[in-house]
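*Asks:* no FASTA, just this:
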């Protein structure tokens, strides 16, 4: 048994040496605490674990001083700081290795994982909140040392999750908002609701601040706190997350943690999560905010690392809210259509729309039921319709309007025209159909036709 353990240790040392460009030292690990340490007390000790393209799988703890003498730390490169939040489980964040790998694929940079687990892993959340200030002061001192040795503050990007987002904001405030960028992943809400800008993350903390919201009705923070605030599925109640307390810990954490999963997916460039500026989520779902006129000639903003196409526009517009919806699982992206219907029926009808797209034997369905829609004579109704799957080619469309009329005669609804326009695939053709007679609560199917530009 001892021999096999020795072979394992030799293999581990070899891996570390191979990953850290021959420096030949053991990897430095994220702090993992025992239960009694977080239950009793921990003294804050902030560690910085450096990852570069030469040591992606082997973090190296940096000395906070004499940075230019540390061979892997290149002060001429951009530096991203990854900052975790409250850690009641005491274990390292599961997502750190993933974000390091994905950040390294964006550009050549220094990636520093900010390990403040000895301040965050405390059963008393209020103590962890208090520790964010001291951790921010320690990190501020390190960044000032970077600046003294030639690194511009504009090259610094802080990425903070939950409580780590506010920690990043405190660092930015200490540095008078001169750092390049802060990304906040669902900034923590408890003890920050109603806080002044000086007491939480806000746009003045960096030259550019982008914030992703996924749990504003529980562990996340309501309101706008960046130059751009992304609201996934309205910012709360993420698809696929448990709806009852009987699901245990997942019920409390799933929505909040979704911000990290969405950001990882966006860094991987597999999600292409396009967001639309809008005054409210309900207006977005009603299809009132799908043009992104203020951003032209740039496209609608997307969640992710590269914001260069929208940054100047956003700084000019001021604080901007943008919305998008997702599926429950990877790759999270929904397929969006703008549906325009012109109704002829003499008397108004209220209902919800159920739309299916068919390709061969496969189909995908969207139910637009966030409110009852009014269908009346000579009226155009425009809706945002989003599907979980991107089926191509579309060979058939089926449509029904579900009403509350469950007894008595079914009333007819006449559509002069229905038009489906793909929002994020402008090269795809519009799909239309003309003069359709429907009955309430009865599905009707038809083959799409090319749209007549005169209608």
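*Replies:* Received, thanks. Fair warning: this is a prediction, and the values are worked out from it, not measured in the lab.
*Asks:* from here on, contacts and neighbour counts on C-alpha atoms
*Replies:* Noted.
*Asks:* Would you map the helices across the stretch 101-250 of the chain?
*Replies:* With helices called from DSSP state H, counting those that start in this stretch, the stretch 101-250 of the chain shows them at 117-120, 125-148, 163-174, 249-267.
*Asks:* Please work out which residues outside the shortest one touch it.
*Replies:* Spelled out, that is helix 117-120. 31-33, 38, 42-46, 85-88, 90, 92, 127-129, 131-132, 135 (Cα atoms under 8 Å, 6 or more residues apart in numbering).
*Asks:* List only buried entries from the residues you listed.
*Replies:* Buried subset of the contacts of helix 117-120 (neighbour count, 16 or more other Cα atoms under 10 Å): 31, 33, 38, 42, 44, 46, 85-88, 90, 92, 128-129, 131-132, 135.
*Asks:* picking that back up, out of the helices of the stretch 101-250 of the chain, which is closest to residue 65?
*Replies:* helix 125-148 (6.9 Å; Cα to Cα).
*Asks:* That closest one: how far from the chain's middle?
*Replies:* Relative to its chain's centre, helix 125-148 lies at 25 Å (Cα atoms, centre = their mean, to the nearest Å).
*Asks:* likewise stretch 413-428?
*Replies:* 28 Å.
*Asks:* got it, and stretch 277-294?
*Replies:* 18 Å.
*Asks:* Any buried residues in that stretch, and which?
*Replies:* Under 16+ other Cα under 10 Å, the buried positions of stretch 277-294 are 277, 278, 281, 284, 285, 286, 287, 288, 289, 290, 292.
*Asks:* Alongside the first one, take a look at this:
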């Protein structure tokens, strides 16, 4: 019920948008009046290639074989938007088409079902998503008759569009090469059986990115690999109160598109780690990717080919990562291993600072209280918003929370800090450090012993 109220609030706060006419075939631009009245479904396909990157060309569903720019032997990627409560075109359409064509010489087909998705009544848009899928399925069948291979078809669906992609894949018997779901829609899809939503059987390979599972997104695993940004829930930098207006409703949900665009643009290489939960990941329990060797941990983005075979063997795999609030979103991850010798049991949190010249970056590892005792090995995940290099000094502080009496001491026999996402950089070590509670110790890192 809360999600439906948020949907209503989003409709009230969204601004009107208007379009401009030119010689190109543009995405359908509707006004709020049309959305308020309700639109009847009409599906258009806008073609973009390296030849007409700046100017979309609408394809006829039945006579596309005569279109000179459309080559069915090339790989084809479909972009499928979701619910459009005001009828405004998605602001990211032009960006994603350009970035996809930069990956390979392909056909990019924008599925424009704005007439049908633009309704104040979300339930109508959900119903129209089935008819949209049937329409595109017929087009793909005609493509196959003209010599196209379903193996080279990639469906990218955003929100409700992710389920449209799933319906298309199911209608084609799961023979489509790949489906990518960007925060698949949650309202009306929670708890439904797999055949009524996106699921791994809908394509030969299905990858999913989650960013808003507690509101507009859908919880659970939906693909062969599911990426959970910041646990798939609240995203850093997004508003926490309704007083922020429209952004409060859409920020977390839209972050999936922004992260995918960033990955396509190669400006952020975001590594994700297989784990049972985001909490376990933050606690440093899932920082190795043994199942994927000799390849590294999976990286969010367009090219997942080096992990695909392993993922298909493993079944459904959940992978987690954290981001910053702003582009390029990438955090720098280190594995921190400590061996303590202190005589008495101590509990505390750790603050780490990295120094490179005059630049400093800091992180506080306080997801849970850490246990320090006699000859105990402790492993932590340290995440920094900045990537400083070379590291000239490291500052370490342990806070046990003792406010009365003498300061507790913790003796570190061994400290090793290992870059996780940067294999070309060596681990950094330090040996036999005496720490006092809440007192910072600064030292120069040493090469680690073999």
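*Replies:* Ah, there it is. Because the structure is a prediction, the values reported are computed rather than measured.
*Asks:* List the TM-score for the superposed pair.
*Replies:* Remark: TM-score between the superposed chains equals 0.94 [TM-score structural alignment, normalised by the length of the second structure]; 430 aligned residues with a Cα RMSD of 1.2 Å.
*Asks:* if we can go back for a sec, reformat the helices of the stretch 101-250 of the first structure as a markdown table; add distance to residue 27 of the first structure.
*Replies:* What follows is the helices of the stretch 101-250 of the first structure, written out as a markdown table (distance: least, Cα to Cα, whole Å):
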| stretch | distance to residue 27 of the first structure |
| --- | --- |
| helix 117-120 | 18 |
| helix 125-148 | 21 |
| helix 163-174 | 24 |
| helix 249-267 | 24 |
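*Asks:* nearest to residue 2 of the first structure, of those helices?
*Replies:* Of the helices of the stretch 101-250 of the first structure, the one closest to residue 2 of the first structure (Cα to Cα) turns out to be helix 117-120, at 32.6 Å.
*Asks:* whereabouts in the second structure does that closest one align?
*Replies:* Across the second structure, the stretch matching helix 117-120 of the first structure (TM-score structural alignment) is residues 114-117.
*Asks:* Chain neighbours aside, what residue packs nearest to the residue sitting nearest the centre point of the second structure?
*Replies:* The residue lying closest to the centre of the second structure (Cα atoms, centre = their mean) is residue 209, at 4.2 Å. Once flanking residues are discounted, residue 209 of the second structure sits nearest to residue 227: 4.7 Å by Cα to Cα, 6 or more residues apart in numbering.
*Asks:* And residue 449 of the first structure, by the same measure?
*Replies:* residue 432 (5.1 Å).
*Asks:* To which residue of the second structure is the one you found aligned?
*Replies:* That one, residue 432 of the first structure, aligns with residue 429 by TM-score structural alignment.
*Asks:* Any idea how many residues pack against its match?
*Replies:* Residue 429 of the second structure has 19 neighbours, counted by other Cα atoms under 10 Å.
*Asks:* Check the one 5 residues further on too.
*Replies:* Burial of residue 434 of the second structure, expressed as a neighbour count using other Cα under 10 Å, amounts to 14.
*Asks:* I am assuming it contacts residue 411, so please confirm or correct that.
*Replies:* Yes: in this structure residue 434 of the second structure lies within contact range of residue 411 using Cα atoms under 8 Å: 4.6 Å.
*Asks:* quick one on the thing from earlier: from the buried residues of stretch 277-294 of the first structure, which single one is nearest residue 201 of the first structure?
*Replies:* residue 277 (21.1 Å).
*Asks:* what's near enough to touch that closest one?
*Replies:* Residue 277 of the first structure neighbours (Cα under 8 Å, 6+ apart): 289, 290, 292, 320, 321, 322, 323.
*Asks:* That one maps to what in the second structure?
*Replies:* Residue 277 of the first structure maps onto residue 274 in the second structure, by TM-score structural alignment.
*Asks:* what range in the second structure does the longest strand anywhere in the first structure sit on?
*Replies:* Secondary structure of the first structure per DSSP state E: the longest strand is strand 362-375. Under TM-score structural alignment, the match for strand 362-375 of the first structure in the second structure covers residues 359-372.
*Asks:* same deal with stretch 334-348 of the first structure?
*Replies:* With TM-score structural alignment as the criterion, stretch 334-348 of the first structure aligns to 331-345.
*Asks:* Going by neighbour count, list what's buried in the matching stretch.
*Replies:* Neighbour count says stretch 331-345 of the second structure has 331, 332, 333, 334, 335, 336, 337, 338, 339, 340, 341, 342 buried, by 16+ other Cα under 10 Å.
*Asks:* From the residues you listed, pick the one nearest residue 202 of the second structure.
*Replies:* residue 331 (32.6 Å).
*Asks:* burial count for the residue nearest to that closest one when sequence neighbours are not counted?
*Replies:* Spatial nearest neighbour of residue 331 of the second structure, excluding adjacent residues (Cα to Cα, 6+ apart): residue 385 at 5.0 Å. Residues lying near residue 385 of the second structure (other Cα under 10 Å) number 18.
*Asks:* Trace residue 385 of the second structure over to the first structure, please.
*Replies:* In the first structure, residue 385 of the second structure lands on residue 388 (TM-score structural alignment).
*Asks:* What of residue 159 of the second structure?
*Replies:* Per TM-score structural alignment, residue 159 of the second structure is aligned with residue 162.
*Asks:* which position in the second structure aligns with residue 76 of the first structure?
*Replies:* Aligning on TM-score structural alignment places residue 76 of the first structure opposite residue 73 in the second structure.
*Asks:* still on that earlier bit, so how far is the match of strand 362-375 of the first structure from its chain's centroid?
*Replies:* 25 Å.
*Asks:* now stretch 150-157 of the first structure
*Replies:* 25 Å.
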